[in-house]
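Chemist: kindly return the folded structure for what I paste below:
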Amino acid sequence: MRPAARRRERRPPVPETLLSIENLSTVFELRGRSLFAKPVELKAVSDVSFTLDEGETLGIVGESGCGKSTLGRSLLRLIEPTAGRIVWQGRNLTELSDTEMRKARRDLSIIFQDPVASLDPRMNVGKIIEEPLKVAEPSLGRGERRRRVEKVMEEVGLAPQMINRYPHEFSGGQAQRIGIARAIVTEPKLIVCDEPVSALDVSIQAQIVNLLKSLKQRMGLTLIFISHDLSVVRLVSDRILVLYLGRIVEIGPRREVFQNPGHPYTRALLSAAPIPDPKIARSRARTALEGDPPSPINPPSGCAFRTRCPIARDVCAEAPPPLFTVGADHRAACLFWEEVRAEGTAVA
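Modeler: Below you'll find the predicted structure:
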């Protein structure tokens, strides 16, 4: 008998890098107070770089006004970035014409923060969900478009019989399901979720988060999940990106960032996040953030966080710190990251 052939070891497939952001910056020019005053620059996003793999969920967190939503919309060119490259599956989106960008957006979609305000009150649900199909696939007939609309309505938990109703007839949670249906009707590969549950009640938040996780598995979606709520981000994300005044201060795997952060700002955010276990909540150390974030019009020199940082030194004012490697696929922009990590676990 012939000896049995040795089975080759099955290696897990290497995920494809779908999106690569390179030195992205978005600057808004604001008019001065008087007619002859020079315009001033507001740096909403500054020199941001990261990659996103197929099937991954990247959580972007930070305080209000840190540039999270601007970054998400700049990635889709809903806001035109000032500098940098957005490479989507090998194509630089910043070099595409408006016509080419409209075609590319079939694979790129967004869910907005305010579920009611993002829906046109003059259009019924069917027309709202159908609208992206008319742009992305103009060759589809009316019957096929309706079939697709009814299908995605069922997928997000809405009865197809609601297709002729108007946005004011729905609750906030139902309105967000309409927004999700509109986002997935073109069968995109990437969805930017711009604070999709922040305007909803806690019980409804859980339903929407579970729906997004289910759709990700069924459709093979890649997500960018923007939120200021760390408890929600922890449920859905594979990696965490922490933004402060438009700059990345930390990025890494979810478990690493939550358990052993390398930046004092991340540690402060984590210490403020609620923990359901009262014993852990009472025993953990808390880091209170003092003052408000500085203005992006006139940011501090060096590290932008230094004006609120409990471990800042004179050297922090000299230049913005680079992202130091603090662990496996884990980087933090702090000169004293070793001191931060020496404090131990932030969140169990």
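
Chemist: when you work out contacts or count neighbours from here on, use the C-alpha atoms and nothing else.
Modeler: Will do.

Chemist: can you give me the helices in the stretch 1-150 of the chain?
Modeler: 68-75, 98-104, 125-136, 142-155 (DSSP state H, counting those that start in this stretch).

Chemist: so which of those helices is nearest Tyr166?
Modeler: helix 125-136 (5.8 Å; C-alpha to C-alpha).

Chemist: buried ones in the closest one, by neighbour count?
Modeler: Within helix 125-136, the residues that count as buried by 16 or more other C-alpha atoms under 10 Å are 125-130, 132-134, 136.

Chemist: would you map the strands across this protein?
Modeler: Applying DSSP state E to the chain gives strands spanning 17-30, 40-53, 57-61, 83-88, 91-92, 108-111, 190-194, 222-226, 239-244, 247-253, 324-327, 330-332.

Chemist: those strands: which one's closest to Phe170?
Modeler: The closest of the strands of the chain to Phe170 is strand 108-111. By C-alpha to C-alpha, the value is 17.1 Å.

Chemist: another for comparison:
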Amino acid sequence: MLEVRELSVGVRSGGRLVPLVERISFTVHAREIVGLVGESGCGKSITAMALMGLLDSSVMHVEGSIRFRGQELVGLSPRHFRKLRGRALAMVFQDPMTAFTPVYTVGWQIDEQIIVHEGLSRRQARQRTLGLLADMGVPDPQRTADSYPHQLSGGLRQRAMIAMALSCRPQLLIADEPTTALDVTVQAQILDLLRNLRRDYGSSVLMITHDMGVVAETCDAVAVFYAGRVAEIGPSQEMFSRPAHPYTAALLASIPPLIGPRPHRLPAIAGAPPPPAQRPVGCAFASRCSFARDTCAKPVALHGMNPEHQAACVLSPDQLVFPVPCDD
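Modeler: I've put the predicted structure just below:
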């Protein structure tokens, strides 16, 4: 469905190109849910914007390859991108309050996308809109469609955003932190909707999040981002049971345990990721890593025991043990 190879994104600043994303590669297969995980500022949303062709070419520089169902998207003209967006590629943005236009009703905005891409009448488009809102679990689709974005709760706005993304039955849905700022109950409902997409619509999903719990519950495969690079990539079950990069292991160690001894305090990752203009040549996580050694100063390519599960680390998975102090 989607094949990203050696994708780099940089921003032009002060006569130089500052790298935001560096040589990342991953694949999304048909009917697969793939998670992009990492701290804020690691390049997840920039990658999604590049996939959707939403970066300003006068400021941003994109190179590498993005192939969607065999079609190269890097260098595609804005006119051709507009034909793909909404119909073949769709995106659920992180904040539906700012993604929706505030001066039009939610229903009008969903209708408009259907009319533009599929040529239906306004009445036909509205019928599909109401059906989509009902499929999203909206209790009163007509009232929601006639409401402005500010009149809806966060959960309803998120459902309406997903309905708009699915209005033309896209083949690939990019969900950028779709559960951020939602309460636990609504978050679970949104995740259920995303899991049902491949069953009801046959869609693939690229899920962007920093929540490892969401990934464990939803995704088939995971790519862990750190400082604009892929630190680890592989099947989610294998990665959770045997992480191969210290950053992944640290993220997993910070999840509260549901069973077993209760820790005094959850482990935290000290420090912060390096700024884009100050990233080292070698492992960017070395300054925060308790396992760092001299060889980490050199570049390390993704490698592993099998082609599906790879990590950019000189250590073996057996060496990544994070002891957690437990309550007596």
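
Chemist: and the strands of structure 1 as a markdown table, adding distance to Met153 of structure 1?
Modeler: Listed next are those as a markdown table, based on distance: least, C-alpha to C-alpha, whole Å:
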| stretch | distance to Met153 of structure 1 |
| --- | --- |
| strand 17-30 | 27 |
| strand 40-53 | 28 |
| strand 57-61 | 23 |
| strand 83-88 | 28 |
| strand 91-92 | 32 |
| strand 108-111 | 15 |
| strand 190-194 | 17 |
| strand 222-226 | 20 |
| strand 239-244 | 30 |
| strand 247-253 | 33 |
| strand 324-327 | 43 |
| strand 330-332 | 39 |
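
Chemist: and the gap between the counterpart of Pro256 of structure 2 in structure 1 and Ser231 of structure 1?
Modeler: Aligned against structure 1 by TM-score structural alignment, Pro256 of structure 2 finds its counterpart in Pro274. From Pro274 of structure 1 over to Ser231 of structure 1 the distance is 8 Å, taken as C-alpha to C-alpha, to the nearest Å.

Chemist: end to end on stretch 150-162 of structure 1, go ahead and measure it.
Modeler: 9 Å.

Chemist: gap between that stretch and the chain center?
Modeler: Mean C-alpha position of stretch 150-162 of structure 1 versus that of the full chain (C-alpha atoms, centre = their mean, to the nearest Å) differs by 26 Å.

Chemist: repeat for stretch 141-158 of structure 1
Modeler: The answer for stretch 141-158 of structure 1 is 27 Å, by C-alpha atoms, centre = their mean.

Chemist: one more: stretch 138-153 of structure 2?
Modeler: 26 Å.

Chemist: got it, and stretch 27-38 of structure 2?
Modeler: So, by C-alpha atoms, centre = their mean, the centroid of stretch 27-38 of structure 2 is 8 Å from its chain's centroid.

Chemist: residue range for it in structure 1?
Modeler: Counting by TM-score structural alignment, stretch 27-38 of structure 2 corresponds to 51-62 in structure 1.

Chemist: hang on, the earlier thing: relative to Thr307 of structure 1, which of the strands of structure 1 is closest?
Modeler: Nearest of these (C-alpha to C-alpha): strand 239-244, 12.4 Å.

Chemist: the closest one vs helix 68-75, what angle?
Modeler: Put simply, strand 239-244 of structure 1 runs at 110 degrees to helix 68-75, going by axes from the mean of the first three to the mean of the last three C-alpha atoms, to 10 degrees.

Chemist: what stretch of structure 2 does strand 239-244 of structure 1 fall on?
Modeler: Against structure 2, strand 239-244 of structure 1 falls on residues 221-226 (TM-score structural alignment).

Chemist: one step back: who wins for proximity to Leu71 of structure 1 among the strands of structure 1?
Modeler: Closest among the strands of structure 1, once you apply C-alpha to C-alpha, is strand 40-53, at 6.4 Å.

Chemist: and that closest one, what's buried?
Modeler: Going by 16+ other C-alpha under 10 Å, strand 40-53 of structure 1 has these buried residues: 42-49, 52-53.

Chemist: do the same with stretch 210-229 of structure 2
Modeler: 210-212, 214-216, 218-229.

Chemist: what sits against the closest residue to Ser40 of structure 2 other than its chain neighbours?
Modeler: Closest residue to Ser40 of structure 2 apart from its sequence neighbours, by C-alpha to C-alpha, 6 or more residues apart in numbering: His210 at 7.4 Å. Applying C-alpha atoms under 8 Å, 6 or more residues apart in numbering, we find His210 of structure 2 in contact with 36-40, 177.

Chemist: what's the neighbour count on the alignment partner in structure 1 of Ala188 of structure 2?
Modeler: Superposed on structure 1 with TM-score structural alignment, Ala188 of structure 2 falls opposite Ala206. By other C-alpha atoms under 10 Å, the residues close to Ala206 of structure 1 number 15.

Chemist: ok, now His303 of structure 2?
Modeler: For His303 of structure 2, using other C-alpha under 10 Å, the count is 17.

Chemist: which residues touch the equivalent of it over in structure 1?
Modeler: Correspondence of His303 of structure 2 to structure 1, assessed by TM-score structural alignment: Phe324. Shown in contact with Phe324 of structure 1 (C-alpha under 8 Å, 6+ apart): 331-334.

Chemist: gap between Met153 of structure 1 and Pro299 of structure 1?
Modeler: Met153 of structure 1 is 45 Å from Pro299 of structure 1, by C-alpha to C-alpha.

Chemist: same deal with Glu80 of structure 1?
Modeler: 22 Å.

Chemist: same question, Ala136 of structure 1
Modeler: 41 Å.

Chemist: gap between Ser214 of structure 1 and Phe258 of structure 1?
Modeler: 24 Å.

Chemist: so the two - more neighbours on which side?
Modeler: Set Ser214 of structure 1 next to Phe258 and count neighbours by other C-alpha under 10 Å: Phe258 wins out with 22 against 15.

Chemist: tell me which residue of structure 2 lines up with that one.
Modeler: Using TM-score structural alignment as the criterion, Phe258 of structure 1 maps onto Phe240 of structure 2.
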